[in-house]
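> Sequence and predicted structure below; questions after.
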Amino acid sequence: MSTPFRSKLIFSALGLFLPGTGFNCFYLLGIKSFWGWIQLTSLIAGILGFLLLNTSPESSAAAWVLIVLGFIALEASWLSTIVFGLRPDEKWDAQFNASFQGKQKTESGWPVVI
């Protein structure tokens, strides 16, 4: 089974508009992406921490820890989006589209940056 062509623009859009969900990692590496699952579980933990903090009358240390985990998931997603989005197209193709060398190549241009 051949791997599909990976678009840098789609990866960047997933990381920008759905941060912390790990969807950008799942797009690149499939459902077995370790970092995608870490981001998704951290985001869910952050949401649970936020809900716990809002429902309890007192400040809870556990809720704050969960919120920080969710925040880290968001930041990690945005950082990976910036790093991979600004990567040169040739380097992107060599890593994620190696089976398409010569047939199809990434020409992302400025939409990824903007």
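Nice, thanks for sending it over. Numbering: from 1, shown residues only.
> Could you use CA atoms for every contact and neighbour count after this?
OK.
> what's the helix or strand for residue 36?
Residue 36 is part of helix 34-55 when elements are defined by DSSP states H and E.
> Please identify the buried residues of that helix?
Residues 35-37, 39-50, 52-53 are the ones in helix 34-55 that count as buried (16 or more other CA atoms under 10 Å).
> What of stretch 77-86?
So for stretch 77-86, counting by 16+ other CA under 10 Å, buried means 77-78, 80-82, 84-86.
> next up, a second structure to put side by side with the first:
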Amino acid sequence: MTAAPHRAPRRKAVATWLAVLAGVFGAHRFYLHGWRDAWAWAHIPATLLGLQGLVRMQTLGQDDRLSWLLLPLLGLMVAQAMLTAIVHGLTADERWNARHNPDRPAPPAGWLAVLGVILALMVGATALLSTIAFSGQRFFEWQIEEARRISQ
């Protein structure tokens, strides 16, 4: 029988900061669950589509309807990454260790996780509110444009 390979403890502060800095690409999930995590890989195409919407809007202007659909995807990916950082950072150490370090306890996260949560809250709230405002504005502009087109 072979022993399980030695795995370094998964630290809460590292997972929190990975979610803040590169969570839109699933870095926190790769850290916690490994390279075979399907949800981690799902972050990449969604974020790239959102970035394509940003590039289209910068290149073609605000009248490009495809960018209206793609750009909010980027905002939602940023918001979900920040929410994940908040959840990771605020998870109790005992629960964190039971879930991610069942064989041995990891050192307490300390203030690094708390600082990550604070930054994630600021960035996530900004991204979510901006996405809602942008999507709402574009939707109502589209409705007005359609009403004008029909009335002519």
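Great, that's in hand. As the structure is a computational prediction, the values presented were derived from the model and not from experiment.
> on that earlier part again, roughly how far is the helix or strand following the helix holding residue 36 of structure 1 from the heart of the chain?
On the C-terminal side of helix 34-55 of structure 1, the closest following helix or strand by DSSP H and E is helix 61-85. Computed by CA atoms, centre = their mean, to the nearest Å, the separation of helix 61-85 of structure 1 from the middle of its chain amounts to 10 Å.
> quick one: helix 61-85 of structure 1 aligns where in structure 2?
Using TM-score structural alignment, the residues of structure 2 aligned to helix 61-85 of structure 1 are 65-89.
> superposed on structure 1, where does that stretch end up, distance-wise?
Aligned to structure 1 and superposed, stretch 65-89 of structure 2 gives a mean residue distance of 0.9 Å (mean CA distance after the TM-score superposition for structure 1).
> neighbouring contacts of that stretch?
12-13, 15-20, 23-24, 43, 46-54, 56-57, 62, 113-114, 116-117, 120-121, 123-125, 127-128, 130-132, 134-135, 138 (CA atoms under 8 Å, 6 or more residues apart in numbering).
> ok, 6 Å please
With CA atoms under 6 Å, 6 or more residues apart in numbering as the test, stretch 65-89 of structure 2 has contacts from 16, 19-20, 23-24, 47, 50, 53-54, 56-57, 113, 117, 120, 124, 127-128, 131.
> and the aligned partner of residue 11 of structure 2 in structure 1, how many neighbours?
In structure 1, the residue matched to residue 11 of structure 2 (TM-score structural alignment) is residue 7. Counted with other CA atoms under 10 Å, the neighbours of residue 7 of structure 1 add up to 18.
> Would you mind measuring from the nearest residue to residue 7 of structure 1 once chain neighbours are set aside to residue 18 of structure 1?
Sequence neighbours aside, residue 106 is the residue nearest to residue 7 of structure 1 in space, at 6.9 Å (criterion: CA to CA, 6 or more residues apart in numbering). Distance, residue 106 of structure 1 to residue 18 of structure 1, using CA to CA, to the nearest Å: 22 Å.
> Mind checking which of the two has more residues around it?
Set residue 106 of structure 1 next to residue 18 and count neighbours by other CA under 10 Å: residue 106 wins out with 18 against 15.
> On the three-state scheme, that one is what?
coil (DSSP: H, G, I helix; E, B strand; the rest coil).
> Kindly provide the distance from it to residue 112 of structure 1.
11 Å.
> do the same with residue 70 of structure 1
Applying CA to CA to residue 70 of structure 1 and residue 112 of structure 1 gives a distance of 25 Å.
> In terms of packing, which of the two has more residues around it?
Regarding residue 70 of structure 1 and residue 112, a neighbour count based on other CA under 10 Å identifies residue 70 as having more, with 25 against 17.
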